[in-house]
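Novice: kindly return the folded structure for what I paste below:
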Amino acid sequence: MLNIALLGAGRIGEVHAKSITSHAECRLVAIADVVEAAAQKLAARYGAKARPVNDILSDATIDAVLIATSTDTHSDLIERATAAGKAVLCEKPVDLSLERALECEATVMASGKPVMIGFNRRFDPQFATLKRAYDAGEIGKAELLAITSFDPAPPPTSYIKVSGGLFRDMMIHDFDMACWIMGGAPAKVTATGASLVSAEIGAAGDIDTAVVTLSWADGRIAVIKNSRRAGYGYDQRVELLGSQGLLSAKNLLEHTVEKITSEGAVSATPVYFFLERYMRAYEAEWAAFIEAVKSNTPMPVTLSDGVAALACAEAATRSARSGETVTITADMLGSVAIEASTAA
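Specialist: Take a look at the predicted model:
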């Protein structure tokens, strides 16, 4: 039985607390948050104790920590937790700064402690099935990947101001999906974005609508579309065209009932937000982390994967500002070389 501490008692912390306490091979023993009342409230719900971060990290009986704090604290907490001998699962992204994330990666590699980055969408049953089918050669060589990720409504402007921007906060998931499916980081990134949904988002210096094209050295292409507003629900789709066919993962609907009359056909809308769409993915992600810790095997999503996704976000940010295509250089990827690999 592994003793687990949760750092961060906000909305995503609550999601992770549920996954931790649902797992039969670990117990949630401590929760920390900058808002002590939030930590106490969540701890009381799950029979844990609210404790300061320093106490948690110095407690040798705690085997692992899950970091679900604000992004600007991630790198520091990863370094401190691994230095204290803990296994770590940290929410995305590694940091708001690519330079700082690279420093964190180097520090953690020297420590030898396991770190997993929380790109939960890899563990979604729909996307995982698509990836397995592609890896099994069912559609031949990948040629064109299309990822659609639309939120039902924008977050508060107060969140936008500290989020690091759409590319680092929202599209970071899709960058990881593209790297994961294609088997490595792209060579070039071209991005365009605008503030079409909310004037407040634009005034805060961010965008709410974006399209990014990724290209690999062997010519493969991925197109990612993001919007902060899709009034019909949470639109999450992946389509992969290969030399021998097509794989597609469609939206999960609120129900599967379809009505057909002389006036036409009507079906349900997509589930409304990420909690409904990805709760199973969060649970599978946590199970994969625990399995890696207990068996002392490599993490299924590494800190280097987190750096690669952040490098894509950095390149997209530069491209959107300059209007030019940005090359992802080796120094942007740290220990990860740019892969010009072809699909199996």
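
Novice: C-alpha only now, for contacts and for neighbours.
Specialist: OK.

Novice: so how far is Pro125 from Arg132?
Specialist: For Arg132, the distance to Pro125 (CA to CA, to the nearest Å) stands at 10 Å.

Novice: nope, Glu36 is what I meant
Specialist: According to CA to CA, Glu36 and Pro125 sit 36 Å apart.

Novice: Arg132 and Pro125: who's more crowded?
Specialist: Neighbours per residue (other CA atoms under 10 Å) separate Arg132 from Pro125, with Pro125 holding more: 15 against 12.

Novice: contact partners for the more buried one?
Specialist: Listed by CA atoms under 8 Å, 6 or more residues apart in numbering, the contact partners of Pro125 are 280-281.

Novice: was I right about Ala204 contacting Val162?
Specialist: No: at 9.7 Å, Ala204 does not count as touching Val162 under the criterion of CA atoms under 8 Å.

Novice: can you classify the nearest residue to Ala222 once chain neighbours are set aside by secondary structure?
Specialist: Ranked by CA to CA, 6 or more residues apart in numbering and with sequence neighbours excluded, the top spatial neighbour of Ala222 is Leu145, at 4.4 Å. Taking DSSP: H, G, I helix; E, B strand; the rest coil as the rule, one finds Leu145 in the strand state.

Novice: and this one, so I can compare the two:
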Amino acid sequence: MIRVAVLGAGRIGQIHAANVAANPLAKLVAVVDPIAAAAQSLAGRLGAESATDAEATIRRGDVDAVVIGTPSDTHAHLMLVAARAGKAVLCEKPVDNDLAKADEAVAELKKLDARVMMAFNRRFDPSNIELRRAIDAGDIGEVRQVIISSRDPGLPPRDYVAHSGGIFRDMAIHDFDMARFLLGEEPVEVYAKASRVVNPALMEEFDDYDTLMVIMQTASGKQCHINCCREASYGYDQRFEILGSKGMLMNDNLRPSTVRRYNATETEALPPLLNFFLQRYTDAYRNELDAFLKALDAGTAMPTSPSDGRQALRLAEAAIESVKTGRSVRV
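Specialist: Next up is the predicted model:
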């Protein structure tokens, strides 16, 4: 039984804590949040202790592993605190909002031979697992292009925007990781454009954007196009298309039902898209935690590493540089 503390009682912390409590390989020992009421409420529902001091909880003798679901700018520090204490870590993306700090953290984690997994949950979505399996099986031959559409149903809360590190480091970071996952090669050139069309005033205040497009290319010529927007009036839009030398793979949006309706005013009307990432990626979060716990239990390599987190962040930084300079950036 792996004894786990979950750091953070917000949206993502609630998902992780519930999954830990339900997993037969784990015991949820504690939920930590600086807001005591939030920690107490979540911990109380799941039969765990609550706390407000993350570092003290990490160092507890009855904690074997921690799940970090705190704000992005705390990730690197908390990972290092846990690794120095000999604890295993499942950490939400990104490694840090600052690439230099991320590089320092990744280097120290390697020296410590720490057991750390980056929580790129989309790799663990059943449909995305099937995409990778089909590519590996040669179903579409050699991959030539990857197209990723990623659109949220609405802007996140103001406080979230303030600490997120920006749309490239926060939202598109998943897409940079999925690009690497599906291309099977590292992009070496990045070109990006970004704009403020959803809420220009809010984005200008935080020097951020709400709409972007990115084009990347690998050394062998494989290409990836990513488009993201903070607001899609029709719901949470998540789609993938992979073009290969022998065919194409597509992963479309999920809906509560596959029923299509036809009448005098519309045809092929479908139910609305799932509301947001908490509903769309329920299985992915569960599978991600299970992969982490099984790797700990078996002593095998983590399926995603801090180096994966660093590479996705480097692509985000290159995209930001491209937006500011108007030029493509070599990685």
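
Novice: picking that back up, so what corresponds to the residue nearest to Ala222 of structure 1 in structure 2?
Specialist: Matched to structure 2 by TM-score structural alignment, Leu145 of structure 1 sits across from Val146.

Novice: likewise Ile260 of structure 1?
Specialist: Aligned partner of Ile260 of structure 1 by TM-score structural alignment: Tyr262.

Novice: near its match, how many other residues are there?
Specialist: 10.

Novice: likewise the one 4 residues further on?
Specialist: The local packing of Glu266 of structure 2 (other CA under 10 Å) involves 8 other residues.

Novice: and the longest helix seen in structure 1, what does it pack onto?
Specialist: Determined from DSSP state H, the single longest helix within structure 1 is helix 274-295. Packing partners of helix 274-295 of structure 1 (3 or more CA pairs under 8 Å, 6 or more residues apart in numbering; DSSP states H and E): helix 11-22.

Novice: check the mean deviation of the helix it packs on from structure 2.
Specialist: Taken over the aligned residues, the distance from helix 11-22 of structure 1 to structure 2 averages 0.9 Å (mean CA distance after the TM-score superposition for structure 1).

Novice: the next helix or strand after that helix maps to which residues in structure 2?
Specialist: Later in the chain than helix 11-22 of structure 1, the nearest helix or strand by DSSP states H and E is strand 26-32. Counting by TM-score structural alignment, strand 26-32 of structure 1 lines up with residues 26-32 of structure 2.

Novice: look up how far Ala288 of structure 1 lies from the residue minimising distance to the centre of structure 1.
Specialist: Residue closest to the average C-alpha location in structure 1 (CA atoms, centre = their mean): Phe119, at 3.1 Å. From Phe119 of structure 1 across to Ala288 of structure 1, the span is 12 Å (CA to CA).

Novice: strands along the stretch 1-150 of structure 2, start to end?
Specialist: For the stretch 1-150 of structure 2, the strands defined by DSSP state E, counting those that start in this stretch occupy 2-7, 26-32, 49-51, 65-68, 88-92, 116-119, 143-151.

Novice: can you check what angle separates the second one from helix 11-22?
Specialist: Direction vectors for strand 26-32 of structure 2 and helix 11-22, defined by axes from the mean of the first three to the mean of the last three CA atoms, to 10 degrees, enclose an angle of 150 degrees.

Novice: what's the mean distance for strand 26-32 of structure 2 versus structure 1?
Specialist: Between strand 26-32 of structure 2 and its aligned stretch in structure 1, the superposed structures give an average distance of 0.9 Å (mean CA distance after the TM-score superposition for structure 1).

Novice: can you find the partner of Asn253 of structure 2 in structure 1?
Specialist: Matched by TM-score structural alignment, Asn253 of structure 2 corresponds to Asn251 in structure 1.

Novice: meant to ask about Pro126 of structure 2
Specialist: Using TM-score structural alignment, the equivalent of Pro126 of structure 2 in structure 1 is Pro125.

Novice: one more: Gly235 of structure 2?
Specialist: Counting by TM-score structural alignment, Gly235 of structure 2 corresponds to Gly233 in structure 1.

Novice: thought its match was touching Phe274?
Specialist: No: in this structure, Gly233 of structure 1 is not within contact of Phe274 by CA under 8 Å, at 10.0 Å.

Novice: more neighbours, these two?
Specialist: Counted by other CA under 10 Å, Gly233 of structure 1 and Phe274 do not tie: Gly233 has more neighbours, with 20 against 14.

Novice: residue contacts, that one?
Specialist: 151-152, 269-273.

Novice: same check, this time on Ser257 of structure 2
Specialist: 270-271.

Novice: what strand or helix carries it?
Specialist: In the assignment (DSSP H and E), Ser257 of structure 2 maps to no helix and no strand.

Novice: isn't Glu288 of structure 2 right up against Ile129?
Specialist: No: under the criterion of CA under 8 Å, Glu288 of structure 2 is not in contact with Ile129, lying 11.5 Å apart.
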